[in-house]
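1. Just to be clear, the model below is a prediction. Sequence and coordinates:
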Amino acid sequence: MPGSRRFEGLFEGPSDLHLHSIHSDGTESAAHVMAAAHRHGVRTAALTDHDTTSGWADAAEATASLGMTFLPGMELSANHEWRSIHVLAYLIDPDDRALRAMTDRIRSSRLDRARTMADRIGRDYDLNWDDILAQTSDGATVGRPHIADALVAKGLVRDRTEAFARILSPRGDYYIALFAPDPVTAVELVVGAGGVPIIAHPAGRAGLLPNGLMRRMLDAGLAGFELGHRENLEPALTSLRRMTQERGLIVTGSSDYHGMGKPNVPGEFTTSDGMVARIIELGSGTEPVYA
């Protein structure tokens, strides 16, 4: 592809561009996440915590010591009607005023939501706010996964999967919707911050996004789709493959690693060198960190 030759030799191994740490809903520090990726053969990694960039410095330091390339990222929350949509945002300017204002608002909403859900759950179960805080780290984006971990720690459920299926289910009495921007606005914010927006796990159980919404997102600057992900399903995946080929979009593959929070393993899906190069060429908000 044009311009990609200048990146030849920089990527000496698989690239995993979707990893989470304790700065959002992962169970390991950013440094430990990078070390886990390295142990599984990953040599270019992106930290993409939900609605925060607070783990970047630790991740960059860890990858430098391990001889890896670090691609700064974030997973920006968005909502369309009843559906949660996650926009992977690579190489954004972390100090962009509009994007930071939005992520501050989302994190504040997560905190208020978690407090209210904890109060509701506490009426029926032996759970309080301190139990949930005990499952978080300083600066973490508090959310349902931390409530799930508290439920596990108290012996009220076996694991996160059971917690989300029962007590934290959107169909249950304790659930509260999270504030998040619409997907078109989310894409515009990422592009405005110099970033490269990619839709995470776009072919999951909820199916494809409506065609009209997809077109508006592409018009706003959506760069591609994360087609390599364990949650993607056929036939939606085949449809997206066709679209990416017709439009020349970026295609990524990633693990969505959360430490002990999910069974996902670093490097179980990876992104090609050529696609990593395209992301780096498009991004202007910040730079990758090369070993």
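-> Done, it's in.

2. For the rest of this, base every contact and every neighbour count on C-alpha atoms.
-> Fine.

3. need the contact list for the residue lying closest to residue 96 once chain neighbours are set aside.
-> In space, not counting the residues next to it along the chain, residue 96 is nearest to residue 193; the distance is 5.6 Å by CA to CA, 6 or more residues apart in numbering. Residues counted as contacts of residue 193 (CA atoms under 8 Å, 6 or more residues apart in numbering) are 92, 93, 94, 96, 99, 285.

4. Of these, just the buried ones, ChimeraX syntax please.
-> Selecting in ChimeraX just the buried members of the contacts of residue 193, where the criterion is 16 or more other CA atoms under 10 Å, is done with this command:
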select :92,93,94,99,285
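
5. ok, and here's another one to check against it:
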Amino acid sequence: MRALGPADLHAHSAISDGTETPAELVAAASGAGLATVALTDHDSTAGWAEAAHAARANDIVLIPGMELSTRRAWSSVHLLAYLFDPDDEGLRAETDRIRVDRLSRAERMVERIGHDYALTWDDVLAQTSPGSTIGRPHIADALVARGHVRDRGEAFQSILHWRAGYFQPHYAPDPLEGVRLVRAAGGVPVLAHPAVSSERVMPDGEMRELVDAGLFGLEVRHRDNSEAGKRLLLAYADRYGLEITGSSDYHGTGKPNRLGENTTSAEVVERLIGSATGSAPIIP
């Protein structure tokens, strides 16, 4: 049987907020010694075809996926969705709505920022690729290009921080609806980096609702999860029989995260594939 691990199940291309094309990302994953990589652009499957071609050319297994935006009260909750049907009407309608509101939100933020800094919508568009899901990282890149900040990190810690007064929310469904949509599309849902602080870990009652709706696993091994948060996640995984994944959340040069810095075992990848009915992995 083809080796499925080590696997990196969270990586972004320029279709969302990464800096490499889907093909370049897949080639980089192969070069990093990974057996499997998942393409998980924000709210988009536009990179799947290119990534699939690159997976065959680079002899690496590809798990087509997406990072679905959801929201719990005022907190953003990201849901990794794997091997769903990209033509499912329910999920597609929701991601279309999210992307449209992301675009409107980005335009509103740029208008606000433009009152205090030299920044235009054209500056932001210059930082995107055709078909990109435009978001705050592209605004950050535009601020860097204009010389207002040194890098994305500084942009998010200053001008793009919610305390600066320019932040605008965008539409997203609640996590429970997100899990239901992914499962209805034949996909496999995993909560992305759900413990950036122990205080933000989902409470037990809400976690149980996600499990009952079909949650497959928790992305425990992620550089942004706190140590206390990881312990809570491991307890949830043990209590509810959830799978544990590890990923880089790679963005090319857009973040310091490196491919393969955290990985998922071949056994978990095999169970993930077995849980999906929407689409199939690319196995050269």
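-> That came through, no problem. Just so we're clear, the structure is a prediction, and the values are computed from it rather than from any experiment.

6. Superposed, what's their TM-score?
-> Both chains were compared after superposition, and using TM-score structural alignment, normalised by the length of structure 2 their TM-score is 0.98; 283 aligned residues with a CA RMSD of 1.0 Å.

7. Would you mind giving the contacts of residue 193 of structure 1 as CSV with distance to residue 133 of structure 1 added?
-> As requested, these are exported to CSV (distance: CA to CA, whole Å):
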residue, distance to residue 133 of structure 1
92, 29
93, 29
94, 26
96, 29
99, 26
285, 33
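
8. Report the two of the contacts of residue 193 of structure 1 separated the most.
-> Longest distance between any two of the contacts of residue 193 of structure 1 is 11.6 Å, between 99 and 285; criterion CA to CA.

9. Against which helices or strands is the longest helix along structure 1 packed?
-> Among all segments of structure 1 classified by DSSP state H, the helix with the greatest residue count is helix 97-122. Using 3 or more CA pairs under 8 Å, 6 or more residues apart in numbering; DSSP states H and E as the contact criterion, the elements in contact with helix 97-122 of structure 1 are helix 129-133, helix 144-153, helix 183-192.

10. Can you check which part of structure 2 that helix sits on?
-> Under TM-score structural alignment, the alignment places helix 97-122 of structure 1 onto residues 89-114 of structure 2.

11. Give me the residue at the spatial middle of structure 2.
-> In structure 2, the C-alpha nearest the mean C-alpha coordinate belongs to residue 67, at 3.4 Å (CA atoms, centre = their mean).

12. what's in contact with stretch 165-176 of structure 2?
-> Counting by CA under 8 Å, 6+ apart, the neighbours of stretch 165-176 of structure 2 from elsewhere in the structure are 69-72, 77, 79, 97-98, 101-102, 105-106, 108-109, 112-113, 159-161, 209-210, 213.

13. can you tell me the distance between the two ends of it?
-> This stretch, stretch 165-176 of structure 2, spans 30 Å end to end (CA to CA, to the nearest Å).

14. buried sites along that stretch?
-> Applying a neighbour-count criterion of 16+ other CA under 10 Å, one finds 166, 167, 168, 169, 170, 171, 172, 173, 175, 176 buried in stretch 165-176 of structure 2.

15. What residues in structure 1 pair up with that stretch?
-> On the basis of TM-score structural alignment, stretch 165-176 of structure 2 is assigned to residues 173-184 in structure 1.

16. now stretch 213-225 of structure 2
-> The counterpart of stretch 213-225 of structure 2 in structure 1, using TM-score structural alignment, spans residues 220-232.

17. And the matching stretch, how far out from the chain middle?
-> Taking CA atoms, centre = their mean, to the nearest Å, one finds the center of stretch 220-232 of structure 1 at 11 Å from the center of the full chain.

18. Pull out the buried residues from it.
-> Of the residues in stretch 220-232 of structure 1, those with enough neighbours to count as buried (16+ other CA under 10 Å) are 220, 221, 222, 223, 224, 225, 226, 227, 228, 229, 230, 232.

19. Take those residues and keep only those in helices.
-> Secondary structure defined by DSSP H assigns residue 220 of the buried residues of stretch 220-232 of structure 1 to helices.

20. want to try CSV for the buried residues of stretch 220-232 of structure 1, with distance to residue 258 of structure 1 as columns?
-> As requested, the buried residues of stretch 220-232 of structure 1 are arranged in CSV below (distance: CA to CA, whole Å):
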residue, distance to residue 258 of structure 1
220, 30
221, 28
222, 25
223, 24
224, 23
225, 20
226, 17
227, 19
228, 16
229, 14
230, 13
232, 17
